[in-house]
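Participant: next input, structure requested:
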Amino acid sequence: MPPLPPITQAIILINVALFCIDIALGGMLTWWMELWPVTSPNFMPWQVVSYAFMHGSITHLLLNMLGLWMFGGEMERLWGPKRYLQFYAAGALAAAACQLIISMVAGWGNPMVGASGALFALLMAFGMTFPDRTILLLIPPIPIKAKYLVMIYGAFELYQGVAGTQSGVAHFAHLGGMLGGWLMLRYWAGKPPFPPRKLGSRGRF
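Facilitator: Here you go, the predicted model:
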């Protein structure tokens, strides 16, 4: 694997540093930075961004950072730092928006943390950009093409979100991240629901 590009490396380092600081502070940092529902008195505007840099456990952190290493570095090398950062932010914000809307409709009161929304956006982009790239899963250890992995993850998250079979996992935020990533690709390409791009503007998808 080539060295991690700068933005992906910085995001991973920030996530790890904040996790360590939060442990040292006894969890107080998470309380300020996790995303609370808008109906909660604990909700603050900055949480729609800060939640994506906090994690609830070492396993949660390691899995998300592994995903960033696998998919984020590849997409940053393709897009460059500026476009990659825009895409990452779009995924995180879309995941936050989806979670806030669903929380309001369903009456949920629990906060959310994690980079999973942005990671699912990157997974969507990876699958659309390299659909036939083979990925070796960890559990179970089987090879699978990227396009099928995206479809399986999307279907799984939709099922789990609707069925509500796993409490404590923000399935709709994951779907929101995938939707945000897909919309960002459509915007760059000048495809519906967005107007066509002007001649000479960049667009790959």
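
Participant: drop to CA atoms for contacts and neighbour counts, all remaining ones
Facilitator: Noted.

Participant: remind me which helix or strand Ile135 belongs to.
Facilitator: Using DSSP states H and E, Ile135 falls within strand 134-136.

Participant: quick check: which element contains Tyr153?
Facilitator: Using DSSP H and E, Tyr153 falls in helix 146-163.

Participant: this one next, for a side-by-side:
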Amino acid sequence: MTRRRAPRQGRFDTSQFRITRGALILLFIQAGLSLVWLLSDLSVRDAMIQWLTPTADSVWHHGKVWTLVTGPVLEPDFASLLFQVLVLWLFVPALERWWGTKRFLLFALYTSLAGTVAGTLMGLVTGMPYPILGYDPFVYGSIVAFGILYGRQHVQFFGVLPMTGRQLMYGIIGFVALFVLLGKRWEMGAAYAASMGLAAMLTSGRWNPKLWWYKWRHKRLRRHLAVMDGGRGKKPDETLLN
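Facilitator: Coordinates of the predicted model:
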């Protein structure tokens, strides 16, 4: 997905932290739906859990595949919601400026889907119908992408701790691994790993379905042209015999 040259080394331009259109759209969708949850009574929350929450049972046993998309935009925990909003405001806009709004939103969709699919599949393995909610997989994937694109740039982690983009990426990966191991949250661990792994492949250019499609078509056209050139200039009988 990378389309520009790598950023220059040095201190990261703090003006890049201004919120962008795509990030603002994601923020409003999640904040709005999550606030509805937080301000609703138990009956409304139960309905939202039933129709919007992806779990191993709801997705793979009851066919509620749409919850793979609705799950990321619902965050019932206020502390997690605040963290995700801060990352959307501070780090994610740099990715949108790098890729453009369309590619950025596709990145958000792909990493979020990877997280919910992997998390719910792990739920089938563990037998735990743990809900996969919120932007956490996408957020951690975004930090991985940020660390790849701005690896040597100096940033202030939430305005307090100075580090490079790559150090931030490794620190978050270590924190996530520790959180999963100590809490034995294998479902969330699968979601985080899938999202961060996909983010790394998309950002580094090692996974590009569109490029694979073009290469496949190019090889097919070359084989077709080779067949046509092989029969050119021969008589019908010669073409059949050779």
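
Participant: Ser103 of the first structure versus the aligned residue in the first structure for Thr203 of the second structure, what's the distance?
Facilitator: The alignment partner of Thr203 of the second structure in the first structure, by TM-score structural alignment, is Leu185. For Leu185 of the first structure, the distance to Ser103 of the first structure (C-alpha to C-alpha, to the nearest Å) stands at 27 Å.

Participant: what do you get for Phe43 of the first structure?
Facilitator: Where Ser103 of the first structure is concerned, Phe43 of the first structure sits at a distance of 12 Å (C-alpha to C-alpha).

Participant: need the residues touching each of the two.
Facilitator: Pro37 (C-alpha atoms under 8 Å, 6 or more residues apart in numbering).

Participant: would you map the strands across the first structure?
Facilitator: 134-136, 143-145 (DSSP state E).

Participant: so how far is Arg223 of the second structure from Asp229 of the second structure?
Facilitator: 10 Å.

Participant: buried residues in the longest helix seen in the second structure, which are they?
Facilitator: Longest among the helix segments of the second structure by residue count, using DSSP state H, is helix 101-126. Buried residues in helix 101-126 of the second structure, counted by 16 or more other C-alpha atoms under 10 Å: 101, 103-105, 107-108, 110-124.

Participant: so who does the residue nearest in space to the middle of the first structure touch?
Facilitator: Compute the mean C-alpha point of the first structure, and by C-alpha atoms, centre = their mean the closest residue is Ala118, 1.7 Å away. Shown in contact with Ala118 of the first structure (C-alpha under 8 Å, 6+ apart): 52, 88-92, 95, 177-178.

Participant: what is the nearest of these to Met124 of the first structure?
Facilitator: Met178 (5.8 Å; C-alpha to C-alpha).

Participant: look up how far Leu18 of the first structure lies from the closest residue to that closest one other than its chain neighbours.
Facilitator: Nearest non-adjacent residue to Met178 of the first structure, counting by C-alpha to C-alpha, 6 or more residues apart in numbering: Ala121, 4.3 Å away. With distances taken as C-alpha to C-alpha, Ala121 of the first structure is found 22 Å from Leu18 of the first structure.

Participant: more neighbours: those two, which one.
Facilitator: Legend: neighbour count by other C-alpha atoms under 10 Å for Ala121 of the first structure and Leu18, higher for Ala121 (32 against 16).

Participant: what about stretch 35-42 of the first structure, start to end distance?
Facilitator: With C-alpha to C-alpha as the measure, the ends of stretch 35-42 of the first structure fall 9 Å from one another.

Participant: to clarify, my last question referred to stretch 20-38 of the first structure.
Facilitator: 27 Å.

Participant: next: stretch 36-46 of the first structure.
Facilitator: 11 Å.

Participant: now swap in stretch 37-46 of the second structure and tell me
Facilitator: Using C-alpha to C-alpha, the end-to-end distance of stretch 37-46 of the second structure comes to 10 Å.

Participant: what's the distance between Ser142 of the second structure and Ile49 of the second structure?
Facilitator: With C-alpha to C-alpha as the criterion, Ser142 of the second structure and Ile49 of the second structure are 26 Å apart.

Participant: more crowded one of the two?
Facilitator: Ser142 (29 against 17).

Participant: who touches the counterpart of the more buried one in the first structure in this structure?
Facilitator: Matched by TM-score structural alignment, Ser142 of the second structure corresponds to Leu122 in the first structure. Residues in contact with Leu122 of the first structure (C-alpha under 8 Å, 6+ apart) are 71-72, 75, 88, 91, 178, 181.

Participant: how does it look with 7 Å?
Facilitator: Listed by C-alpha atoms under 7 Å, 6 or more residues apart in numbering, the contact set of Leu122 of the first structure reads 71-72, 181.

Participant: likewise Ser195 of the second structure?
Facilitator: Contact analysis of Ser195 of the second structure by C-alpha under 7 Å, 6+ apart lists 111-112, 114-115, 137-138, 141.

Participant: same thing but 6 Å
Facilitator: Each residue near Ser195 of the second structure by C-alpha atoms under 6 Å, 6 or more residues apart in numbering is listed here: 111, 114-115, 137, 141.

Participant: what's the answer for Asn64 of the first structure, then?
Facilitator: Neighbours of Asn64 of the first structure in contact, by C-alpha under 6 Å, 6+ apart: none.

Participant: residue in the second structure matching it?
Facilitator: By TM-score structural alignment, Asn64 of the first structure lines up with Gln84.

Participant: any idea how far its match lies from Leu38 of the second structure?
Facilitator: 16 Å.

Participant: with Pro76 of the second structure instead?
Facilitator: As judged by C-alpha to C-alpha, Pro76 of the second structure and Leu38 of the second structure stand 7 Å apart.

Participant: looking at those two, which is more packed in?
Facilitator: Taking other C-alpha under 10 Å, Pro76 of the second structure and Leu38 do not tie; Pro76 has more neighbours (17 against 14).
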